[in-house]
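Novice: Fold the following and give me the result.
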Amino acid sequence: MLLSGNWIAVCAFLVWGLLPLYFQYIPNSNVFEILAIRVLFSIPFIYLLLKLVSIPSQIVWQAMRSKRTLLLCFLAGLFNCVSLYSFTWAVTNGQVLAASLGYFINPIFSIILGVIFLKDRLSKNQKAAVALSLAGIGYQVMYYGELPWLSLIMGGAFALYGLIKKFVNLDALSIMLIELITMLPIALFILFGEVWQGSSVWQSGDTTTMWLYLLSAPITLIPLLLFSLAVERTSLVMIGFIQYIEPSLQFLLAVIVFGEVLLQVKVVSFGLIWLGLLLCLADMTMKKPTLPPSTAG
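Specialist: Below you'll find the model as predicted:
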């Protein structure tokens, strides 16, 4: 049970939900440099994991000969970077509630994409949860009179990331390694550009900040790895609902730890979304876990 895709997803989103506690120590950080460092230092880490679990590295090199696989992994990596940039900027600039809303919106995108492209079917509880979630978000939009663009970009990009991974017939680690390799030229361009301008964290002389930047790589990679494993083992619809754990934690951190103002409109909106989450969790616990689909390699 604990190794099912659903529960792996629960672990991933618990870790993601607590990430603002880490990023509070690097406020107003250079988000591009953080993401570039993450790509650079994650490649050897994922490669070592491949060796540890006895996945032949030849699988990766053979897969990279396929233009289709390279394109899909590049797109997945690009959408993940867009989502991570939005999230990291939000939590390092005092916008944890915006990050929370972004990941409340994301499951709706995931569910819609799963139904349209993967022919996933919704149970009665899941349909009710979608309706409650849309009502909660719609209430915020009506109250403020504008779309929450940062949250929409964050949630939409991550939903597309999860969808694209469904079309790559490889194990999760191999996919992640190819994603990172395709992002490497962009990461190196950013890092060299920061050094050229003299604004790199390596040139600041601040050892603490440098280590916080470096450690952000494994801290953000671990939940992403768990998420990738979950995508292999459960439906995009189910992942969409489980993801509500992450923004719920971020919501609580924003209000209790970071002291962001909680207006009545947000209480109503988030309350409707949480009710949908409870219906989803009830659905998940009542159903027996399904066997994971077979993957190449």
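Novice: Could you use CA atoms for every contact and neighbour count after this?
Specialist: Will do.
Novice: Surely residue 80 touches residue 159?
Specialist: No. Assessed by C-alpha atoms under 8 Å, residue 80 is found out of contact with residue 159, at 9.1 Å.
Novice: Could you check which of these two is surrounded by more residues?
Specialist: Between residue 80 and residue 159, counted using other C-alpha atoms under 10 Å, the more crowded position is residue 159 (27 against 21).
Novice: Contact partners for the more buried one?
Specialist: By C-alpha atoms under 8 Å, 6 or more residues apart in numbering, residue 159 lies in contact with 106, 107, 109, 110, 113.
Novice: Next, the structure of the following sequence, for comparison with the previous one:
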Amino acid sequence: MQTHRAGNALAAFSFVLWGILPLYYQFLPQADINELLSFRIIFSVPFMLLAIMLLRRPMPSFSALWQDKRSLAMCGLAGLIMCVSWYAFTWALTQGNVLEASLGFFINPLFAIALGVLFLKERLSSAQLIASILGIVGIGYQVWHYGELPWISLIMGSFFALYGLCKKHIKYDALTSVTVESMLLAPVALTYLLYTISTGSSTVFASDVSTLLLYIGSAPVTLAPLIFFALAISRTSLTMVGLMQYIEPTLQFLLAVFLFGEVFDEVKAVSFGFIWLGLILCSLEAIAGMLRQRHRAA
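Specialist: Reported below is the predicted structural model:
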């Protein structure tokens, strides 16, 4: 029971850290997203290796990684997919579109459900089916009124769901997987940064030291929640994790509306309302299932 509570606390803390990330990126308005992503990838490698060492986990060895070539290849694919999702997320945070980032994470479970049905042959429950329909209605309502798709939210939600699908085919542990993803992409990121420096097109190295440190800091501030999440996942149930994942977009939504003053008009209220209703139905179904399991166990 104590382990379970510790797991719940660690999971909640990880989602809170993810939820308040927009506060960090307010110090990097109009950031160069390409350079920011490159810095995050490169400095993720030493940060993850340090985290593995401090947590006294076994260091990833090349021979052990090479024995499972499929997982190694999937790490490369997962890293590329995460880059797309993170690019959209970072752009939203640095361009004053935190509300779009929030929407992306709210609709992510709906994409995850769709991928589960298409690729993992999972069956939709009644609540999941209704939630999917409500999500489509919510997005459709925005498109009808604004005349355009919420591209940033859709890219974030869909690619993060694809990232989750890739992770199901990786046999390495969570920390090793993230480290390998960064290692595989680091040469590309480093080559890009060296190119910007050699051509004089780098905005980071032409700026002050504080900006450079903020770019470097994007690695630990985004990976720290992931480490807490990895520690939590073995100590609590997936149902609890699924319920607590809405802490992140909820905090981002509150920051966007009440702190950053982003516009939350009637159209967005209706659109979010449909999506929230679907997620509430899924949450209630998950809670009911968890209570039934506990009753059987008793």
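Novice: Can you pull the TM-score for these?
Specialist: TM-score for the superposed pair, counting by TM-score structural alignment, normalised by the length of the first structure: 0.84. Supporting figures: 288 aligned residues with a C-alpha RMSD of 2.8 Å.
Novice: Please tell me I have it right and residue 227 of the first structure contacts residue 8.
Specialist: Yes. The criterion here is C-alpha under 8 Å, and residue 227 of the first structure meets it with residue 8 at 7.2 Å.
Novice: coming back round to it: quick one: which two of the contacts of residue 159 of the first structure are the most distant?
Specialist: Checked with C-alpha to C-alpha, the contacts of residue 159 of the first structure reach their widest spread between 106 and 113, with 10.6 Å between them.
Novice: Have a look at the two and say which one is more surrounded.
Specialist: residue 106 (27 against 20).
Novice: Can you find the partner of that one in the second structure?
Specialist: Aligned counterpart of residue 106 of the first structure in the second structure: residue 108 (TM-score structural alignment).
Novice: what do you get for residue 56 of the first structure?
Specialist: By TM-score structural alignment, residue 56 of the first structure lines up with residue 58.
Novice: do residue 165 of the first structure as well
Specialist: Under TM-score structural alignment, residue 165 of the first structure pairs with residue 167 in the second structure.
Novice: Its match is in contact with residue 77, isn't it?
Specialist: No. Judged on C-alpha under 8 Å, residue 167 of the second structure makes no contact with residue 77 at a distance of 9.7 Å.
Novice: so what's in contact with the two at the same time?
Specialist: Joint contacts of residue 167 of the second structure and residue 77 (C-alpha under 8 Å, 6+ apart) do not exist.
Novice: Residue 199 of the first structure: helix or strand, and which one exactly?
Specialist: In the assignment (DSSP states H and E), residue 199 of the first structure maps to no helix and no strand.
Novice: How many neighbouring residues does it have?
Specialist: 14.
Novice: Now do the same contact list for residue 253 of the second structure.
Specialist: Taking C-alpha under 8 Å, 6+ apart as the test, what residue 253 of the second structure contacts is 98, 99, 102.
Novice: Take these and map them onto the first structure. Which survive?
Specialist: With both residues aligned by TM-score structural alignment, their matches' C-alpha atoms under 8 Å, the contacts of these that the first structure also has are 98, 99, 102.
Novice: how about CSV for these, with distance to residue 205 of the second structure and secondary structure added?
Specialist: Converted to CSV, those look like this (distance: C-alpha to C-alpha, whole Å; DSSP: H, G, I helix; E, B strand; the rest coil):
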residue, distance to residue 205 of the second structure, secondary structure
98, 27, helix
99, 30, helix
102, 31, helix
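Novice: Looking at the residues you listed, spot the one nearest residue 274 of the second structure.
Specialist: residue 102 (14.6 Å).
Novice: I figured the closest one hits residue 247, correct?
Specialist: No. Taking contacts as C-alpha under 8 Å, residue 102 of the second structure lies outside contact range of residue 247: 10.5 Å.
Novice: Mind checking which of these two has more residues around it?
Specialist: Set residue 102 of the second structure next to residue 247 and count neighbours by other C-alpha under 10 Å: residue 102 wins out with 29 against 19.
Novice: Skipping adjacent residues, who's closest to that one in space?
Specialist: Closest residue to residue 102 of the second structure apart from its sequence neighbours, by C-alpha to C-alpha, 6 or more residues apart in numbering: residue 249 at 4.5 Å.
Novice: Translate that neighbour into the numbering of the first structure.
Specialist: Per TM-score structural alignment, residue 249 of the second structure is aligned with residue 247.
Novice: Check residue 89 of the second structure too.
Specialist: Aligned partner of residue 89 of the second structure by TM-score structural alignment: residue 87.
Novice: do residue 46 of the second structure as well
Specialist: Per TM-score structural alignment, residue 46 of the second structure is aligned with residue 44.
Novice: quick one: the helix or strand that contains residue 138 of the second structure to chain centroid distance?
Specialist: Using DSSP H and E, residue 138 of the second structure maps to helix 126-146. Here the centre of helix 126-146 of the second structure is set off from its chain's centre by 21 Å, with C-alpha atoms, centre = their mean, to the nearest Å.
Novice: That one vs the first structure, average offset?
Specialist: Taken over the aligned residues, the distance from helix 126-146 of the second structure to the first structure averages 2.8 Å (mean C-alpha distance after the TM-score superposition for the first structure).
Novice: Give me the contacts around that helix.
Specialist: 107, 110, 113, 148-150, 267-268, 270-275, 277-279, 281-282, 285.
Novice: same question, stretch 77-91 of the second structure
Specialist: Contacts of stretch 77-91 of the second structure (C-alpha under 8 Å, 6+ apart): 25, 33-34, 37, 101, 152-153, 155-157, 159-160, 162-163, 166-167, 181-182, 184-185.
Novice: what stretch of the second structure does stretch 27-34 of the first structure fall on?
Specialist: Going by TM-score structural alignment: stretch 27-34 of the first structure matches residues 29-36.
Novice: Could you tell me which residues within the matching stretch count as buried?
Specialist: The neighbour-count check on stretch 29-36 of the second structure (16 or more other C-alpha atoms under 10 Å) flags 31, 32, 35, 36 as buried.
Novice: Tell me which other helices or strands the helix ranked longest in the second structure touches.
Specialist: Criterion DSSP state H: the longest helix present in the second structure is helix 266-297. Using 3 or more C-alpha pairs under 8 Å, 6 or more residues apart in numbering; DSSP states H and E, the elements in contact with helix 266-297 of the second structure are helix 98-119, helix 126-146, helix 238-244.
Novice: Per the alignment, residue 148 of the first structure pairs with which residue of the second structure?
Specialist: Checking TM-score structural alignment: residue 148 of the first structure goes with residue 150.
Novice: before we move on, the earlier item: nearest to residue 15 of the second structure, of the contacts of residue 253 of the second structure?
Specialist: Residue 15 of the second structure has its nearest neighbour among these in residue 102, at 12.7 Å by C-alpha to C-alpha.
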